[in-house]
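A.B. asks: okay, predicted coordinates and the sequence, questions at the end:
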Amino acid sequence: MDHRPQLSVKNGIADYIEWLSQYGASPEGGVTRLLYTKAWMDAQLAVKSEMSSLGFETSFDDVGNVYGKLSGSQSSADIIMTGSHIDTVVNGGKYDGAYGVLAGMLALKQLKDTYGTPKKTLEVVSLCEEEGSRFPLTYWGSGNVTGTFALGDAAEPSDGAGVSLQAAMLENGFGKGAYRPARRTDISAFIEIHIEQGLTLERSGADIGVVTSIAGQKRYLVTLEGECNHAGTTSMKWRKDPLVTSSRIIQELVMRAGRQPEELRLTCGKMNVEPNMPNVIPSRVQFSIDIRHQEQEVLKEFHDELVSVIRGISDEKGIRAVIDEYMSIEPVPMDQTLKAAALQTAAENRISCEEIVSGAGHDAQMIGRRFPACMLFVPSQGGISHSPREFTSAKQLDIGVRVLTDLLYKLAY
């Protein structure tokens, strides 16, 4: 299969978005590119091929991240990097992640054609994974770049079919030492441009969001165990109903979240009920809780409050509660110097911009723990994301590429 797109740079970012969306296109109109699947591998190879055609030095690392490099005239140990990820959720949108990779490619091409060799080495990266859609692990690509993860961490996580992350990685030729190690120590700045996936920019009318910080996250799986019984013969006052108890807990937590400083975000998005029959009082309920805020102290305090609410209501109803906190990611502020440079770049181009907190997690959050990082947003129509309806206009995509290009010029030339 020829992975090289039949496009030239003059076609612009919108056409590149359409091109990449063909890899993993779903019948419902979205895109499904799960880590280490054929659709994902085809897309990574296509991106690598196009990077080569644009004049970059290209390479894989040993987990499958793809790099395109413009070597600088000075030391190569001071690299300016841009990029994002190309994996998606199931039937997701065509812009999430992919825009940051393709915008970075076009920005480097324009800089190369206009100004020649940079002083500092520029790299664009297509990170292999961010979403966690196939395996119960997120940021596998950027986590290996920063040393947060290592190849040994791939042994345990498995997908819904029982295939381990390690087996899937090996099947695609990665994790065998055939490519250079993924961990990096030479990044002096990382810039990620992304669709906002929210309504802030659309409602304010700003063309660019400059991210001040990326919110931290905690995720929980709560299991409530009650007593299964007959719906018609068991008095209401004698019931130990975990579904009713979960409803009370969720309502109380949502109310308390809304009273937190700058509105802590709380979501209960998944629930399993056993035995899940209309005429049987449930015996067991499991539900997820996702909380997010840009201040770690707020997250810590709400964690204690969350545990207290779950324990208190469950004990009152005679329900056994088990709380499994399976994810805890601290908020990450973006680098102040890079943020100031991004704001200046937008101002010089007379592009309206707004400082914004990211409620969604991104690779810049993982990389920003170890290296200076900056994140830019372009508006999302209707705030819709992780959906085939995800959309950003060609004009707004182009504005983002322009700001990214000029910011990279400031940093590398």
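C.D. replies: Right, received. Where do you want to start? Numbers count the residues shown, from 1 in each chain.

A.B. asks: when you work out contacts or count neighbours from here on, use the C-alpha atoms and nothing else.
C.D. replies: OK.

A.B. asks: find the helix or strand that residue 103 is a member of.
C.D. replies: Using DSSP states H and E, residue 103 sits within helix 98-115.

A.B. asks: what is the helix or strand just after that helix packed up against?
C.D. replies: Sequence-wise, the next helix or strand downstream of helix 98-115 (DSSP H and E) is strand 122-127. Counting contacts by 3 or more Cα pairs under 8 Å, 6 or more residues apart in numbering; DSSP states H and E, strand 122-127 is packed against strand 66-70, strand 79-85, helix 98-115.

A.B. asks: which of those is buried the deepest?
C.D. replies: Of all those, strand 79-85 has the most neighbours on average by mean count of other Cα atoms under 10 Å, namely a mean of 27.

A.B. asks: okay, one more to line up with it:
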Amino acid sequence: MNMPVHNVPAGVMLALLEELAAFSAPGPGVTRLLYTPEWYRAQQFLQERWAGLGLKVRTDEVGNVYGTLTGSKVTDKVILTGSHIDTVVNGGRYDGAYGVAAAAAALHYLQVTFGQPLRSLEVVSFCEEEGSRFPLTFWGSGNVTGLYNGSERGSFADVDGVTLGAAMAACGLGGIETSGVGDIAATEGGREFTSSPARRDITAYIELHIEQGIILERNSQEIGVVQAIAGQRRYIVKIGGTANHAGTTPMGLRRDALAGSAEMLLALERSAVAEGDPLVATTGRLEVHPGTPNVIPGEVQFTLDIRHSEAGNLERFCSGILEEFAGIAGRRGLDLEVLPLLATAPAPMDKGMCAALEQICEKQGKSYRSMVSGAGHDAQLFAPLCPAAMIFVPSRGGISHSPDEYSSPEELAAGLEVLTSILYELAYTEN
């Protein structure tokens, strides 16, 4: 494999990351929620900077921003790379933004060093992935891949009652309808808006991201080659008992909803540990009613978040643990209601691209490991549609979604070099 990419300068990437961090609402860390002034200015900034890097810039109707290097041989297909720029409240400066900044820096380096590619390369800054403002996720990539059809704009609102459509309109977005992929729909303020529902021109998607976990750091490894993004099951579990006086109700006559829930959650932890990696199971919220010190809890509600990279294993574990919950409830005389909230399938990454990434790491002398992503990413939406791959770099202490989120410049530069190399292989070589 011919691979002349080496010593990719990290200055453009690091500068973009620093500059993007300034687009934030007041408070600790970075807060950049979808369709807020901070978000709008950040996307505008990227358009200006990318144009200055020699990329052809455009924006689609939901606010995804693209920068393109048009290929000399194949111009109607693109190799897409990037990530998202929205954040959680009081998040860090690397989640999402790193993938956007690195992709732009990689395209700039490739153009300056090797000229026009054979196949078109495109960097994307997805408008949203986190679901921090509106109760839906992957709004940016979901509009590109056909997950959403536009009906969501009036159906979802933020905590202040502002609908998704109204927030889009406030940014001058969403009022455009076209029929063709890549057709220019309108020009406003010097920006091109295009509509690209369920794009069919993407031949590969590569996303560079911080790990948001501690595995790479703990093992002193530079690169994670993601083999799959875990599927998820989320539930709300409601346990019904009898609220009664804490001093006058004998222990043997109680229908204690909290005690039953505690037994269920211990069973969940025990079963998850026995199942082993990569399965994880979490209860992140538990509500107790009536919540009075001298009253036996009559009702408890808790959440379940269960993830695994293999669909069969995920289904088997969920069925097993819910059956165990039913047994505990029956033995204790409790009512049990389970409400499914989310069911996403595991998303395997492309085996050929994973193998290419491993070869690149070996040729560059970088330590790496194959791994599963427990967190969701835009790449999982592309996996069913085209070859998709993800590259991880270490996160200090495994911390993410926090002002303390950090990856060193050297770690970020290592990821940039691997990303640039795979883009070179895909866009500049005859294959």
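C.D. replies: All right, it came through fine. Keep in mind the model is a prediction, meaning the values are calculated, not measured.

A.B. asks: TM-score for these two?
C.D. replies: Here the superposed chains carry a TM-score of 0.93, computed using TM-score structural alignment, normalised by the length of structure 1; 404 aligned residues with a Cα RMSD of 1.8 Å.

A.B. asks: coming back round to it: now the helices and strands packed on strand 122-127 of structure 1 as a markdown table including distance to residue 148 of structure 1?
C.D. replies: What follows is those, written out as a markdown table (distance: least, Cα to Cα, whole Å):
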| stretch | distance to residue 148 of structure 1 |
| --- | --- |
| strand 66-70 | 19 |
| strand 79-85 | 17 |
| helix 98-115 | 22 |
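
A.B. asks: residue 363 of structure 1 maps to what in structure 2?
C.D. replies: Under the alignment (TM-score structural alignment), residue 363 of structure 1 pairs with residue 378 of structure 2.

A.B. asks: residues in contact with that match?
C.D. replies: Neighbouring residues of residue 378 of structure 2 by Cα atoms under 8 Å, 6 or more residues apart in numbering: 83, 129, 138, 141.

A.B. asks: can you redo those residues as a markdown table with distance to residue 335 of structure 2 and secondary structure?
C.D. replies: Shown next, in a markdown table, are those (distance: Cα to Cα, whole Å; DSSP: H, G, I helix; E, B strand; the rest coil):
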| residue | distance to residue 335 of structure 2 | secondary structure |
| --- | --- | --- |
| 83 | 44 | strand |
| 129 | 37 | coil |
| 138 | 36 | coil |
| 141 | 40 | helix |
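
A.B. asks: closest one of these to residue 416 of structure 2?
C.D. replies: Comparing the contacts of residue 378 of structure 2 against residue 416 of structure 2 with Cα to Cα places residue 83 closest, at 13.4 Å.

A.B. asks: tell me the secondary structure of residue 286 of structure 1, please.
C.D. replies: Secondary structure, DSSP: H, G, I helix; E, B strand; the rest coil: residue 286 of structure 1 is strand.

A.B. asks: that one matches what in structure 2?
C.D. replies: Using TM-score structural alignment as the criterion, residue 286 of structure 1 maps onto residue 301 of structure 2.

A.B. asks: residues near its match, how many?
C.D. replies: Around residue 301 of structure 2 there are 20 other residues, counting by other Cα atoms under 10 Å.

A.B. asks: also residue 254 of structure 1?
C.D. replies: Neighbour tally, residue 254 of structure 1, other Cα under 10 Å: 15.

A.B. asks: residue 390 of structure 2 maps to what in structure 1?
C.D. replies: Aligned counterpart of residue 390 of structure 2 in structure 1: residue 375 (TM-score structural alignment).

A.B. asks: how about that match, secondary structure?
C.D. replies: strand.

A.B. asks: isn't it right up against residue 335?
C.D. replies: No - using Cα atoms under 8 Å as the test, residue 375 of structure 1 is too far from residue 335 to be in contact (9.3 Å).

A.B. asks: which stretch of structure 1 lines up against stretch 256-275 of structure 2?
C.D. replies: Counting by TM-score structural alignment, stretch 256-275 of structure 2 corresponds to residues 241-260.

A.B. asks: hang on, I meant stretch 337-351 of structure 2
C.D. replies: Taking TM-score structural alignment, stretch 337-351 of structure 2 hits residues 322-336 over in structure 1.

A.B. asks: sorry, back to before: quick one, what contacts the match of residue 390 of structure 2?
C.D. replies: Residue 375 of structure 1 neighbours (Cα under 8 Å, 6+ apart): 191, 192, 193, 194, 210, 211, 334, 364.

A.B. asks: what's the angle from the helix holding residue 103 of structure 1 to strand 66-70?
C.D. replies: 20 degrees (axes from the mean of the first three to the mean of the last three Cα atoms, to 10 degrees).

A.B. asks: with structure 2 superposed, average distance for helix 98-115 of structure 1?
C.D. replies: Its aligned residues in structure 2 lie a mean 0.6 Å from helix 98-115 of structure 1 after superposition (mean Cα distance after the TM-score superposition for structure 1).

A.B. asks: coming back round to it: by neighbours, which of the contacts of residue 378 of structure 2 wins?
C.D. replies: Neighbours here mean other Cα under 10 Å. Within these, the largest count is held by residue 83, at 31 neighbours.

A.B. asks: from residue 280 of structure 2, how far out is residue 374 of structure 2?
C.D. replies: 8 Å (Cα to Cα, to the nearest Å).

A.B. asks: with residue 238 of structure 2 instead?
C.D. replies: 21 Å.

A.B. asks: now do residue 83 of structure 2
C.D. replies: Using Cα to Cα, we find residue 83 of structure 2 at a distance of 25 Å from residue 280 of structure 2.

A.B. asks: now residue 360 of structure 2
C.D. replies: Computed with Cα to Cα, the distance linking residue 360 of structure 2 and residue 280 of structure 2 is 30 Å.

A.B. asks: so how far does the match of stretch 337-351 of structure 2 reach from one end to the other?
C.D. replies: First residue to last in stretch 322-336 of structure 1 (Cα to Cα) measures 41 Å.

A.B. asks: which positions within that stretch qualify as buried?
C.D. replies: Neighbour-count burial for stretch 322-336 of structure 1 flags 323, 330, 331, 332, 333, 334, 335 (criterion: 16 or more other Cα atoms under 10 Å).

A.B. asks: what does stretch 146-153 of structure 2 give?
C.D. replies: By neighbour count on 16+ other Cα under 10 Å, the buried set for stretch 146-153 of structure 2 is 148, 153.

A.B. asks: same question, stretch 36-55 of structure 1
C.D. replies: Those would be 36-37, 39-52, 54, for stretch 36-55 of structure 1 by 16+ other Cα under 10 Å.
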